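Student: give me a model of this one.
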Amino acid sequence: MMLFSEVRGLPVVPPAGAGPIGTVTSLTVDIASGAVSHVRLRGSRPGRTSVLSWDSVLAAGPGAVRVRSAAAPDTVPPHHDLLGRRVLTEAGTARGTVLDVAFDPETGRVLAVFTTRGEVPCHRLLGLGDYALVVRAG
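Tutor: Down below sits the predicted model:
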């Protein structure tokens, strides 16, 4: 298990031992599959940002995120950062703010969302948009 807050700021490196290609700024989650779909990173040049598909990740660990290649994916989904996002039930009841997200660093599968009002299991996630993370009440 790894936390989004632990990944943010890690160097992204290719497997051949070359220098870092950037630094992780955030992870994009596909709520429908319940998994990380993309890694967003800041490049070595100022103002340059990139997106990599989670499929290109070989390993995510405490020291770095290792990737197969730095090639950008063909399509990039909209990005809504989970950290700091408001949490609402499907009925619109406020359920706090996202503090962190636990995920499996091998598969990218989201395990739990930690909020200011407690833990939300991944099976309760319904949607994520510009305004909030929507969860099943319960």
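Student: from here on, just use CA atoms for contacts and neighbour counts.
Tutor: Fine.
Student: you'd agree Pro105 is up against Met2?
Tutor: Yes - taking contacts as C-alpha atoms under 8 Å, Pro105 lies within contact range of Met2: 6.1 Å.
Student: residues near Val24, how many?
Tutor: Val24 has 23 neighbours, counted by other C-alpha atoms under 10 Å.
Student: same question for Ser44.
Tutor: Neighbours of Ser44 (other C-alpha under 10 Å): 12.
Student: sequence B follows; please return its structure for comparison with A:
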Amino acid sequence: MMLFTEVRGLPVLPGTGGDPLGTVTSLAVDAASGTVSHVRLRGGRFRRETVLAWEAVRAIGPGAVRVGDAAAPDPLPPRHDLLGHRVLTEAGTAHGTVLDAAFDPATGRILAVFTTRGEVTADRLLGLGDHALVVRGD
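Tutor: Sure thing, here's the model as predicted:
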């Protein structure tokens, strides 16, 4: 298990070594499937933000994110960062703000979301948009 906040700031390295591709800025989430979908990183000559599909990730450790050598950037999906997002139930009841999320680094599966009002299990996630993370009510 790893936390999103542990991954932010890690260098992204090609699998066989070499210069870093950039630094992780965030992890994009597909809330409906309960998985990490992309790794957002900033780097390169112009410090532009790019994204890599989760499938390009080979390993995540405490010191770096390793990706396959043929990892090519994906088109930038809409930016819906999980961290800092409001949490609302499907009925519109506020459930705090996202502080962190735990995930399985081998599969990208979300294990839990930690909010200012407690833990939300991954099976309660419904969707993530510009306004909020929507979860099933208690």
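Student: which residues of the second structure fall in helices?
Tutor: 4-7 (DSSP state H).
Student: and the residue nearest the centre of it?
Tutor: Nearest to the geometric centre of the second structure sits Leu27, at 2.1 Å (C-alpha atoms, centre = their mean).
Student: which residues are in contact with that residue?
Tutor: Phe4, Val36, Ser37, His38, Val39, Arg40, Asp81, Leu82 (C-alpha atoms under 8 Å, 6 or more residues apart in numbering).
Student: change it to 6 Å
Tutor: Contacts for Leu27 of the second structure (C-alpha atoms under 6 Å, 6 or more residues apart in numbering) come out as His38, Val39, Arg40.
Student: those residues in strands, which ones?
Tutor: His38, Val39, Arg40 (DSSP state E).
Student: quick revisit: the residue nearest to the centre of the second structure matches what in the first structure?
Tutor: Using TM-score structural alignment, the partner of Leu27 of the second structure in the first structure is Leu27.
Student: now that match: closest residue in space that isn't a chain neighbour?
Tutor: In space, and not counting its chain neighbours, Leu27 of the first structure is closest to Val39: 4.8 Å by C-alpha to C-alpha, 6 or more residues apart in numbering.
Student: my read: that neighbour touches Thr49, true?
Tutor: No - counting by C-alpha atoms under 6 Å, Val39 of the first structure stays clear of Thr49, with 10.7 Å between them.
Student: have a look at those two and say which one is more surrounded.
Tutor: Set Val39 of the first structure next to Thr49 and count neighbours by other C-alpha under 10 Å: Val39 wins out with 24 against 15.
Student: dump the residue contacts of the aligned partner of that one in the second structure.
Tutor: Mapped onto the second structure by TM-score structural alignment, Val39 of the first structure lines up with Val39. Counting by C-alpha under 6 Å, 6+ apart, Val39 of the second structure makes contact with Leu27, Val51, Leu52.
Student: could you redo the last one with a cut-off of 10 Å?
Tutor: 7-8, 12, 23-29, 50-57, 65, 73-74 (C-alpha atoms under 10 Å, 6 or more residues apart in numbering).
Student: good, wrapping up.
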